[in-house]
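S.K.: can't give you the sequence, but here's the structure:
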């Protein structure tokens, strides 16, 4: 497994990371035994970066990861944790601004450390910006926890260029986590240039656009009510049909390359720069193996042109979140 360094200030991590959210939440039912087996398979394959959030499954995801890592060498794994989103006992997300206050930083961190059964977190980050709480206050509190040894690095998530600059003026930032894929290329406009100017890495989630780019999706696939995609604009009606036509075009390129559609989509993100680390959301070992195959795929300039002709910039039909969620994204203001 090749390693990539997350910016000037972050750790060296595996070139591909594993996002664990779907093992607990938002993508319908999951098999806990298979989830742990998938986490173990990822570690055995050389994946070192595991991403979670304290609100995934209202803490379930952290406890799952804690159990999976119990017999593993903690120093061989980098845990990336988001905080700030709030939920009710029935699992609903509270329609209130993200709690990323200095007090919340310390409180939520204490619970994450206990659930993960660790005494430090490698990268700790607010899940979203709260417009009523200056980012300088949040990052200042995170830096206190870094200096105290409870976290190793400070990350950001889904914030725009101006917020990145303000945060970086307070403390070293390892990386920005943001959705980035063939169907979501917004960060290329202003955000990615600022990250590179400041020496900040990018961890890309949604590289398969919630499964759309996997090559396994169909318009007839049923979705449970607790599946995020049942309410995602890109998975609705005419939008879905238009997006699947893009995937069909990508599949034809993948066939010429002798690779799977998902592998080409992941390899495209990998090819955008060594300062970018894609996160794959595999919940099963077979899907993990498929995703890891992207690391063996070398794309030349002609290959990249064909891929981007199949899925042109801004060709995606529908926003990546429903309107209420889009309104909370500081990153979308760029």
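M.R.: The structure has been received and is ready for your questions. As the structure is a computational prediction, the values presented were derived from the model and not from experiment.

S.K.: Every contact and neighbour count from this point should use C-alpha atoms.
M.R.: OK.

S.K.: Just give me the residue right at the centre of the chain.
M.R.: For the chain, the residue nearest the mean C-alpha position is residue 205 (2.8 Å; Cα atoms, centre = their mean).

S.K.: longest helix of this structure?
M.R.: If each helix of the chain is counted by residues according to DSSP state H, the longest one is helix 237-257.

S.K.: Show me what it is packed up against.
M.R.: The helices and strands touching helix 237-257, judged by 3 or more Cα pairs under 8 Å, 6 or more residues apart in numbering; DSSP states H and E, are helix 261-270, helix 301-310.

S.K.: Would you mind finding the most buried of those helices?
M.R.: Each of the helices and strands packed on helix 237-257 was given a mean neighbour count from mean count of other Cα atoms under 10 Å, and the largest, a mean of 25, is that of helix 261-270.

S.K.: Where do the strands of the protein begin and end?
M.R.: Applying DSSP state E to the chain gives strands spanning 3-5, 12-14, 17-19, 49-53, 78-83, 121-126, 151-157, 175-179, 201-205, 276-280.

S.K.: Please work out which residues outside the third one touch it.
M.R.: Contact with strand 17-19 is made by 42, 47-52, 205, 277-282, as judged by Cα atoms under 8 Å, 6 or more residues apart in numbering.

S.K.: Over to stretch 30-48?
M.R.: With contact meaning Cα under 8 Å, 6+ apart, stretch 30-48 is reached by 1, 13-18, 22-24, 64-65, 68, 76-78, 282-285, 288.

S.K.: what about burial for those, which qualify?
M.R.: By neighbour count, with 16 or more other Cα atoms under 10 Å, those hold 13-18, 22-24, 64-65, 68, 77-78, 282-285, 288 as buried.

S.K.: Could you pick out which of those are located in helices?
M.R.: Here DSSP H is the test, and the buried ones among the contacts of stretch 30-48 give 64-65, 68, 285, 288 as lying in helices.

S.K.: What's the local residue count around the residue nearest to residue 122 when sequence neighbours are not counted?
M.R.: Excluding the flanking residues, the one nearest residue 122 by Cα to Cα, 6 or more residues apart in numbering is residue 152, at 4.7 Å. If you count neighbours by other Cα atoms under 10 Å, residue 152 ends up with 21.

S.K.: try it against this one:
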């Protein structure tokens, strides 16, 4: 078990994004079976967002947890801009509650900091909804250390969600230390590098990874040389590359939320919780993936504008 702020959660959560869009076509019946298997394994923390599949992901998760809600921690996220219109936190939460078919969302994030809305204003709106019992914890996603401090001064934050994996370690410089200083839980999305660290990549034309700079032919060739160290460690420990990558993230005291459509991959990911990497192995992996060395930005240029700029490397 783990904690995010005052929320007790499973050591790993489940990121549901890929069940609706982004990584090619998903089968809804298979997705629900995967979610049910996650609950059966002991996963209690499920992450979705209003923007995943234009609301479909929340509806899907809502159907999957019907009759199984007790003991689960449900998280969702919103942005102020939706379909070209400004959305308040209240409007977003009310819509999320309806799509999830619940009367309370345990953790609700500002998905991206809005350039036209001070983060203090966004968090204040969420604090009012928390006081009314519509949401539990307040979170922000992809905020800088300075934005975290500004938001936390308005209303105590439960969680920060940011990308974190062996090939995305920027947060170690300023952001992760700030969460620890302020007592804010850290939730790591894409802990398997969008599948790359487990040996996967885009296989369908409508897979969004096809437009990600890290999945160009040249970037994959360069980054695969680093991934070889993960594969070597996996072979030595007789586990899978995915398990090595997740075990590394878990060693940092954060809560990763890997996602998958496949029960076999889900079970493989969950088993990473039984792996304890020794200090020498952690150093070996980090030497292969020094901060800032991964070839290619983690998002296309336009999306990179909505995430914190990488700080100077320490």
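M.R.: Thanks, I have the structure now. Worth saying up front: this structure is predicted, and the values here are computed from it rather than measured.

S.K.: Would you pull the TM-score for this pair?
M.R.: Aligned and superposed, the two chains score 0.95 in TM-score terms (TM-score structural alignment, normalised by the length of structure 2); 312 aligned residues with a Cα RMSD of 1.6 Å.

S.K.: re earlier: which residues does the residue nearest to residue 122 of structure 1 contact?
M.R.: 120-123, 146.

S.K.: Return the closest of those residues with respect to residue 106 of structure 1.
M.R.: Nearest to residue 106 of structure 1 among the contacts of residue 152 of structure 1, counting by Cα to Cα, is residue 146 at 11.1 Å.

S.K.: What is the burial count for residue 3 of structure 1?
M.R.: Using other Cα under 10 Å, residue 3 of structure 1 has 16 other residues around it.

S.K.: so how far is residue 163 of structure 1 from the residue nearest to it when sequence neighbours are not counted?
M.R.: Residue nearest to residue 3 of structure 1 in three dimensions, not counting chain neighbours: residue 14, with 4.5 Å by Cα to Cα, 6+ apart. Applying Cα to Cα, to the nearest Å, the value for residue 14 of structure 1 to residue 163 of structure 1 is 27 Å.

S.K.: for residue 290 of structure 1, same thing?
M.R.: As judged by Cα to Cα, residue 290 of structure 1 and residue 163 of structure 1 stand 36 Å apart.

S.K.: One more: residue 228 of structure 1?
M.R.: 27 Å.

S.K.: repeat for residue 226 of structure 1
M.R.: Distance from residue 226 of structure 1 to residue 163 of structure 1, counting by Cα to Cα: 32 Å.

S.K.: Pick out whichever of those two has more residues nearby.
M.R.: residue 163 (18 against 15).

S.K.: Map the more buried one across to structure 2 for me.
M.R.: Using TM-score structural alignment, the partner of residue 163 of structure 1 in structure 2 is residue 147.

S.K.: Find the nearest non-adjacent residue to that match, please.
M.R.: Nearest residue to residue 147 of structure 2, sequence neighbours excluded (Cα to Cα, 6+ apart): residue 119, at 6.9 Å.

S.K.: ok, that neighbour - how many residues close by?
M.R.: Number of residues near residue 119 of structure 2 (other Cα under 10 Å) recorded here: 22.

S.K.: how close does it sit to residue 146 of structure 2?
M.R.: On the measure of Cα to Cα, residue 119 of structure 2 and residue 146 of structure 2 end up 11 Å apart.

S.K.: now do residue 85 of structure 2
M.R.: Counting by Cα to Cα - residue 85 of structure 2 and residue 146 of structure 2 are separated by 27 Å.

S.K.: Then residue 279 of structure 2?
M.R.: Distance, residue 279 of structure 2 to residue 146 of structure 2, using Cα to Cα: 31 Å.

S.K.: what does residue 207 of structure 2 give?
M.R.: With distances taken as Cα to Cα, residue 207 of structure 2 is found 34 Å from residue 146 of structure 2.

S.K.: ok, for residue 210 of structure 1, nearest residue in space, not its chain neighbours?
M.R.: Distance criterion Cα to Cα, 6+ apart; nearest residue to residue 210 of structure 1, sequence neighbours excluded, is residue 229 at 7.4 Å.

S.K.: In contact with the one you found, which residues are there?
M.R.: With Cα under 8 Å, 6+ apart, residue 229 of structure 1 has these contacts: 27, 210, 223, 235.

S.K.: Just the buried ones from the residues you listed, in ChimeraX syntax?
M.R.: Remark: buried members of the contacts of residue 229 of structure 1, expressed as a ChimeraX selection using 16+ other Cα under 10 Å:
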select :27,210,235
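
S.K.: could I get the contacts of residue 229 of structure 1 as TSV with distance to residue 131 of structure 1?
M.R.: Formatted as TSV, those follow (distance: Cα to Cα, whole Å):
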residue	distance to residue 131 of structure 1
27	28
210	27
223	33
235	29
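
S.K.: And the contacts of residue 229 of structure 1, which is closest to residue 255 of structure 1?
M.R.: Of all the contacts of residue 229 of structure 1, residue 255 of structure 1 sits closest to residue 210, with 21.5 Å by Cα to Cα.

S.K.: per the alignment, that closest one corresponds to what in structure 2?
M.R.: Residue 210 of structure 1 maps onto residue 194 in structure 2 when the alignment is built from TM-score structural alignment.

S.K.: ok, now residue 35 of structure 1?
M.R.: Matched by TM-score structural alignment, residue 35 of structure 1 corresponds to residue 31 in structure 2.

S.K.: swap in residue 241 of structure 1?
M.R.: Counting by TM-score structural alignment, residue 241 of structure 1 corresponds to residue 221 in structure 2.

S.K.: okay, now that match: neighbour count?
M.R.: Number of residues near residue 221 of structure 2 (other Cα under 10 Å) recorded here: 13.

S.K.: residues contacting it?
M.R.: Applying Cα under 8 Å, 6+ apart, no residues qualify as near residue 221 of structure 2.

S.K.: One more: residue 205 of structure 1?
M.R.: Going by Cα under 8 Å, 6+ apart, residue 205 of structure 1 touches 19, 177-180, 278-280.

S.K.: roughly how far apart are it and residue 44 of structure 1?
M.R.: Applying Cα to Cα, the value for residue 205 of structure 1 to residue 44 of structure 1 is 22 Å.

S.K.: what sits against the residue lying farthest from the centre of structure 1?
M.R.: Farthest-out residue of structure 1 from its mean C-alpha position, per Cα atoms, centre = their mean: residue 256, at 28.7 Å. By Cα under 8 Å, 6+ apart, residue 256 of structure 1 lies in contact with nothing.

S.K.: Can you find the partner of it in structure 2?
M.R.: In structure 2, residue 256 of structure 1 lines up with residue 236, judged by TM-score structural alignment.
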